[in-house]
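Here is the input, now give the coordinates:
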Amino acid sequence: MGGPAAISGGDAHGYAHLIDRSKPWWKNTRIIKLNLCIALLLITSTTNGYDGSMMNGLQSLPQWNDAFDHPGGGKASSVSSLVITAWPDSYVAAWPSQCNPAYPFSPYVSDGMGRRAAVILGAVIMCIATVLQTASHSVGMFIGARFLIGFGLTFAAAAAPVLITEIAYPTQRGPATSLYNTLWFLGSITAAWTTFGTFHIPTSWSWRIPSAIQALPSVLQVFLIWFIPESPRWLCSKGREEQAIRVLAYYHANGNRNDPLVEYEFEEIRAAIKFDREVASNVGWSSFVKTPGNRRRLRIMIAIAFFSQWSGNNLIAYYMNKIFDSIGITDPTTQLLINGCLNIYNFIIAIVAGLLCDKIGRRPLFIASTIGMFVFWVLQTACFALYSEKGNITAAHTFIAMIYDIAFTPLIVSYTVEILPFPLRAKGFTIFNFALSLSLIFNQYVNPIALQALGWKYYIVYVCWLAFEVCFIFRYLIETKNRTLEETAALFDGEDTAAHLAEHAAVNAGIADTRSDREKASSEDIIEEVKI
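Now for the predicted structure:
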């Protein structure tokens, strides 16, 4: 089977000339069907976001506090540490030590049983756990249910964004995967307004109803996941190449196995998997520190994982009710209303940024986001100080408008997944999630204590840290827009991978007229970018 060059340089898609542009994608029934499948995977993040906002809302409900003996201080930290998320970029519920026992197993389930099987397993566990959470009659039962939710979510969240990335139509992969983390806000908005709506129910159903609704995305996945295709890359890695090409042909070319785009994708996938196994030996955990390319990946993944939690957002998200109290907004109804409005505001911003990731680029969005967060956090600090020191009510209310983020919500998942080569994708995403979990230890145990002890002065710590983030992103983040997953791998791994994939494409390609020049130019472009 032939196909064009497997490497592309510059800002042009290597597959751009292979895309059927005779009609827009929304008139292509197969792509619409594929996007509906992707939507079902996206709601894994919705479950995650619903939980984070639900817990934030429940802490403002007198009924929930009465049911669990008004958790405060150390007890509040213990309950919060078992919450699935602390911000839209976190996926993991954990022990109080943030060490989820599902971590070591999730990549092996995803790589061994398949991406789809991992999502199913996680969804089933979360359905069971949500029933227990809704029926909770003690703190111990509630915490146990929350741990089980996190255990299931670890499997589902480790596989869902990976599967989205590996099945999406080439020109839609970046925005589709970016929407994964963005859909956190859909769950967050639903939870915020649900808890706002049940606030006036005088019984325990004021918090049991929001808890029960949390199961809805998982229930949908359990019943509908069977219609989602398995990853062609996973199928190819298991020697099931015929199934892999059928999936590519059905969803990317209306069933035409001989479509040039299908040939291109299939040959590129097969070449990359073969190279990683036979040439680079890029398959085990130790591979992350063996090669310069993988060390670059590891450095960026860990950095953006910590940045996503250590930019002050966690302080806002999980202790928002305490911050509201600190700036004079003490009415529970007002707190819940502001929480709901802020989630809608952030949802809109995240969607716009995610959809623009291929037009603007990942690097400019990350740079704009970190600079913006630094500027707005400085303003937040000033507003908080004015209220604390001088009782300025206007400054206190202005503080609410200073919550800002562009890139970290939509891009940290999509960027992490796309920079990883196939054999390391599930393992690398697990490392990313584990780094997120480690970053939460500081947030969930130090933040409430430091905020109470230092007040607005604690915000200065985050001002300094955000300045460091700006420098790091500017120095180390590599632009990956307009590349396939295999091209991105070559961008990180340099000359050897680029040359190998170009050579493989040359052997298998059936388009001889312009192929050689394109391969040579593309390989040289990637090698030059890596040097830069």
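
CA atoms for contacts and neighbours, from now on please.
Will do.

residues making contact with the stretch of helix or strand Glu418 belongs to?
Using DSSP states H and E, Glu418 sits within helix 408-419. Residues outside helix 408-419 that contact it (CA atoms under 8 Å, 6 or more residues apart in numbering) are 88-89, 161-162, 165, 174, 177-182, 297, 301, 304-305, 308, 350-351, 353-354, 362, 366, 369, 425, 428-429, 432, 480, 485, 488-489, 492.

Of those, which belong to helices?
161-162, 165, 174, 177-182, 297, 301, 304-305, 308, 350-351, 353-354, 362, 366, 369, 425, 428-429, 432, 485, 488-489, 492 (DSSP state H).

Pull out the buried members of those residues.
Listed as buried from these are 161-162, 165, 174, 177-182, 297, 301, 304-305, 308, 350-351, 353-354, 362, 366, 369, 425, 428-429, 432, 485, 488-489, 492; burial here means 16 or more other CA atoms under 10 Å.

this one as well, want them side by side:
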Amino acid sequence: MYKIGNIYFIAAVAVIGGALFGFDISSMSAIISTQPYLCQFNQLGHNEKGLCLGPTNDVQGGITAAMPGGSWLGALCSGFVSDTFGRKRSIQIGSVIWIIGSVIVCASVNIPMLVVGRIINGFSVGICSAQVPVYISEIALPSKRGRLVGFQQWAITWGILIMFFICYGCSFMKGTAAFRVPWGLQAIPAALLFLGLVFLPESPRWLCKKDRWDEAKDVLTLVHGKGNPNSPWVHREMQEIREMVEFERANADVSYFELFKPNMINRTSIGVFTQIWSQLTGMNVMMYYITYVFTMAGLADGSENAVLLPSGIQFVINVVMTIPALLWMDRWGRRPTLLVGAFFMCLWLCVNAGLFAVYSRPARPGEFTSPAESMAITGAPAKAVIASTYLFVASFAPTWGPVSWTYPPELYPLRLRGKAVALCTSANWAFNFALAYFVPPAFANITWKTYVIFATFCAAMFIHVFFMFPETANKPLEEVEEIFDDTKPGAIKYIGTPAWKTRNTRNLTLKQEHNDTLSSEEKIGLEEHAHKETTGR
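Here you go, the predicted model:
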């Protein structure tokens, strides 16, 4: 069958799996404050104005959290699915599961049916979100890996934006069609993902792991060699993969338990915390419950649809501000990007906490439809809350958003990559689940202090990244192993090269990829330079 070898096309199709997560975020964010939704799943009766009050805070948190709960389970299972059936096939399996879940969600007539459908959707997102970065990482050139894996985050932002404005348009429909139409339309991208993957090659590293060496070489020739099987880059990459596969087979059995052995626990903790911290920034909470925040800031203006359009502006910012990371993330490196993002997100969260603490008042009885909308702020402070919220999104989008998906697949050896990234992604969804459930009661009970909690997390992640997260940008996946080698002089036992001594090797990698006529002396020089760049010595 005809296979497409353009790496940008491969990434563009694969990251539709990320867009599925974006569809869910914005479909809940845009719908939970509308009357058709509140009336269909009403538990609290009606207010003085005759408007439906919808589910209780705890139940709404549970409905929202059902998707990340299913994603946690899907991410854990994805390692076995991916190692057994292949990276590409596992994403296709996820797309079929998403279609099933979307049908159930669209047809939901009560809360239990809605929760079940969202759990199934979540299981799909768990598989895709874990294995799309693995697939792209294993097929991309080192100098393009960050940009291409970052497309996953960009696809998420596009999914959020597109579905939000679909929901905005549908909010003017009468009856349950206002939420059933957008929930039903979610199935279309999953069908496109399944069909598009048919024409894409499998991961060459997974093929080598299964002793399908000729197929792996064909993939590398197609994607990296521009059709030339004798390309020195293809030959060198095949040799590196072969050496790694043979070494791993001779030295270790593959299981989740190996991730917790002394020589692996450091990188396991780094990968897991990359995903945990990305949730504890509070970004996805902002996405799910942004209508609550803007309603408290006075944007509702007496209309259930009025708050949707200004809320959608942050989704536009999210899409636009992800672009710089796609263009320059490999040049910036992983460490500086994460550090800058943590600093600025902490700043804007502190600003919001201070504004609500000083200038807000408690919500009056019947003023808002949800108990989570517990404060009211007006005038210039309200405008400042909106502005700092937008700036928070602009700080997350080019930093922790794309890097949190790019970084974990770069940390692990081939034999463990599928399971390791599945474990990391499951941590993402576990905390996504907890926070989605936590935020409505948090706003209702501790009000502005909710922002203080997330600001504290951002400060903690800055310190953690500085001392423990090594630089992996532009290094071949097999070369990253050297960073964690604790037998080298100056290395720390079970840690390897100290994180703050690692460097970005962009210029070296570009020379290796684009200069196929290096002399033996030049190759030796490049190898020595690579060692210095990798270790910082």
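
Residue in the second structure paired with Ser311 of the first structure?
Taking TM-score structural alignment, the alignment pairs Ser311 of the first structure with Thr281 from the second structure.

right, and its match touches Ala460 too?
No. Between Thr281 of the second structure and Ala460 there is no contact under CA atoms under 8 Å: 10.3 Å.

neighbours of whatever residue of the first structure lines up with Ser404 of the second structure, just the number please.
Aligning on TM-score structural alignment places Ser404 of the second structure opposite Ile412 in the first structure. Residues contacting Ile412 of the first structure under the criterion other CA atoms under 10 Å number 22.

how much space between Ile412 of the first structure and Cys341 of the first structure?
Per CA to CA, to the nearest Å, Ile412 of the first structure is found 24 Å from Cys341 of the first structure.

can you check Ala385 of the first structure too?
Using CA to CA, one obtains 24 Å as the distance from Ala385 of the first structure to Cys341 of the first structure.

Pull the number of nearby residues for Leu141 of the second structure.
For Leu141 of the second structure, using other CA under 10 Å, the count is 22.

Ignore what I typed, I meant Gly122 of the first structure.
So Gly122 of the first structure, with other CA under 10 Å, has 27 neighbours.

Skip the chain neighbours and tell me the closest residue to it.
Once flanking residues are discounted, Gly122 of the first structure sits nearest to Gly152: 4.0 Å by CA to CA, 6 or more residues apart in numbering.

Give the equivalent position in the second structure for that neighbour.
Matched by TM-score structural alignment, Gly152 of the first structure corresponds to Ser124 in the second structure.

His137 of the first structure matches what in the second structure?
So, by TM-score structural alignment, His137 of the first structure is matched to Val109.

show me the contacts for that match.
Gln40.

And the helices in the stretch 1-150 of the second structure?
With DSSP state H, counting those that start in this stretch as the criterion, the stretch 1-150 of the second structure has helices at 7-14, 16-31, 35-40, 57-85, 87-106, 111-139, 142-170.

Redo those as JSON lines? Include distance to Val293 of the second structure.
Below are the helices of the stretch 1-150 of the second structure laid out as JSON lines (distance: least, CA to CA, whole Å):
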{"stretch": "helix 7-14", "distance to Val293 of the second structure": "33"}
{"stretch": "helix 16-31", "distance to Val293 of the second structure": "11"}
{"stretch": "helix 35-40", "distance to Val293 of the second structure": "18"}
{"stretch": "helix 57-85", "distance to Val293 of the second structure": "15"}
{"stretch": "helix 87-106", "distance to Val293 of the second structure": "26"}
{"stretch": "helix 111-139", "distance to Val293 of the second structure": "24"}
{"stretch": "helix 142-170", "distance to Val293 of the second structure": "16"}
